[in-house]
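Undergrad: sequence first, then the predicted structure, then my questions.
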Amino acid sequence: MLARWDRFDRDFENLLRSFGFQADVAGPFLGRSPRDGEKLTAPADIVETAAGYQVKVDLPGVDPKGLNVQLDKDVLTISAERRAETRTEKDNVLRMERVHGTFARSFVLPHNVDASKIEAAFEHGVLTVTLPKKEEEKPRTIDIKVN
């Protein structure tokens, strides 16, 4: 059996943190699962187009019924739970790398998002949240009242 080299883990995690990744992001690379009670993170892409923004989050193995997308003022929060598979005592697990647990990601939205038109779709383990931009206000002439 291989023993984990803690110094290597620490150095690798410090390197990833220096690039802006969250703490213990190296865990899955090193064959570790999150400790009980820890939240998982899910990789996300955010793309701006002329019409708006698109947030794509990888959520393999997540049941869409347990997926939650909320908007609170200008903060979009995505949360879900990936449940562990049920096993019997007869099951002989040789390796377990897929992680399970709860996760949440929050994103501060730009001021030009039209919150009333946000849509979300879940397909093939990927959540896509579409955030349309508000229409730009056009210049207008203001009438002057004369007494």
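TA: Sure thing, it's come through. Residues are numbered from 1 along each chain as shown.

Undergrad: from here on, contacts and neighbour counts on C-alpha atoms
TA: Fine.

Undergrad: what segments of the protein are strands?
TA: Remark: strands assigned in the chain by DSSP state E are 44-48, 52-58, 68-72, 75-82, 101-108, 119-123, 126-132.

Undergrad: may I see the buried residues of the third one?
TA: Buried residues in strand 68-72, counted by 16 or more other Cα atoms under 10 Å: V69.

Undergrad: and H111, how close does it get to G61?
TA: For H111, the distance to G61 equals 33 Å [Cα to Cα, to the nearest Å].

Undergrad: out of these two, which sits in the more crowded spot?
TA: Taking neighbours as other Cα atoms under 10 Å, H111 and G61 compare with G61 leading, 16 against 10.

Undergrad: that one touches E81, doesn't it?
TA: No: in this structure G61 lies outside contact range of E81 using Cα atoms under 8 Å: 9.2 Å.

Undergrad: presented hereafter is structure B, for comparison with structure A:
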Amino acid sequence: MLAKRGELSSIFKPFEELHREIDKLFDDAFKGLSIRPEDRENFIPAVDVYETDDAIFLEMEVPGIKKGDLKIKLEDGVLSITGEKKYEKKEKSRNYHLIERGYGSFNRAFRLPDSIDTTKVKANYDNGVLKIELPKKEEAKKEAVEIKID
């Protein structure tokens, strides 16, 4: 026995509802993982700071940022680094499910100790890593003194 037209839609109605629920589950699952560039308020590059006897070094990961888009300023004992990682539109033919790379502008500031010789600060940018060398003043360099035992 064949079902009439109105009866067919009522037979498939539970399956349509199930299909909508499954779609909603997948949308919700990917929504939590996906970060749209317009939702990304802050891009904060990772920084390593380490010290030697002669200097303090700061290394910042800024891949995808051109050297000319980075600004470094030293004022009143504060080192400021600003820049912007611009979002490039992705191909419309692709259906992205996940975007983890961060985009946007950033501003990082570091208070420097008085022991830094601000006239000799150097910066280098290579392979997406900004390296800043902050030499210490001569009087601030630590000298090891060997003490003899009587």
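TA: Good, I have the coordinates. Because the structure is a prediction, the values reported are computed rather than measured.

Undergrad: quick check: TM-score for this pair?
TA: The TM-score (TM-score structural alignment, normalised by the length of structure 1) is 0.67; 115 aligned residues with a Cα RMSD of 2.7 Å.

Undergrad: need the strands of structure 1 in JSON lines (columns: distance to D36 of structure 1).
TA: What follows is those, written out as JSON lines (distance: least, Cα to Cα, whole Å):
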{"stretch": "strand 44-48", "distance to D36 of structure 1": "23"}
{"stretch": "strand 52-58", "distance to D36 of structure 1": "22"}
{"stretch": "strand 68-72", "distance to D36 of structure 1": "21"}
{"stretch": "strand 75-82", "distance to D36 of structure 1": "13"}
{"stretch": "strand 101-108", "distance to D36 of structure 1": "8"}
{"stretch": "strand 119-123", "distance to D36 of structure 1": "27"}
{"stretch": "strand 126-132", "distance to D36 of structure 1": "25"}
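
Undergrad: give me whichever of those strands is most buried.
TA: Counting by mean count of other Cα atoms under 10 Å, strand 126-132 has the highest mean neighbour count of the strands of structure 1, with a mean of 20.

Undergrad: that one vs structure 2, average offset?
TA: In this overlay with structure 2, the average offset of strand 126-132 of structure 1 from its partner residues is 0.3 Å by mean Cα distance after the TM-score superposition for structure 1.

Undergrad: residue contacts, the aligned residue in structure 1 for S80 of structure 2?
TA: Using TM-score structural alignment, the partner of S80 of structure 2 in structure 1 is T77. Contact analysis of T77 of structure 1 by Cα atoms under 8 Å, 6 or more residues apart in numbering lists N68, V69, Q70, L71, A104, R105, S106, F107.

Undergrad: could I get the residues you listed as a markdown table with distance to R98 of structure 1?
TA: As requested, the contacts of T77 of structure 1 are exported to a markdown table (distance: Cα to Cα, whole Å):
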| residue | distance to R98 of structure 1 |
| --- | --- |
| N68 | 21 |
| V69 | 23 |
| Q70 | 26 |
| L71 | 29 |
| A104 | 17 |
| R105 | 19 |
| S106 | 23 |
| F107 | 25 |
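
Undergrad: which two from those end up farthest apart in space?
TA: Longest distance between any two of the contacts of T77 of structure 1 is 13.9 Å, between N68 and F107; criterion Cα to Cα.

Undergrad: returning to what we had before: of the strands of structure 1, which is nearest G37 of structure 1?
TA: Among the strands of structure 1, the nearest to G37 of structure 1 by Cα to Cα is strand 101-108 (8.0 Å).

Undergrad: tally of neighbours for A51 of structure 1?
TA: Residues within reach of A51 of structure 1, counting by other Cα under 10 Å, total 13.

Undergrad: map it onto structure 2.
TA: So A51 of structure 1 corresponds to D54, using TM-score structural alignment.

Undergrad: from K66 of structure 2, how far out is its match?
TA: Between D54 of structure 2 and K66 of structure 2 the distance is 29 Å, computed by Cα to Cα.
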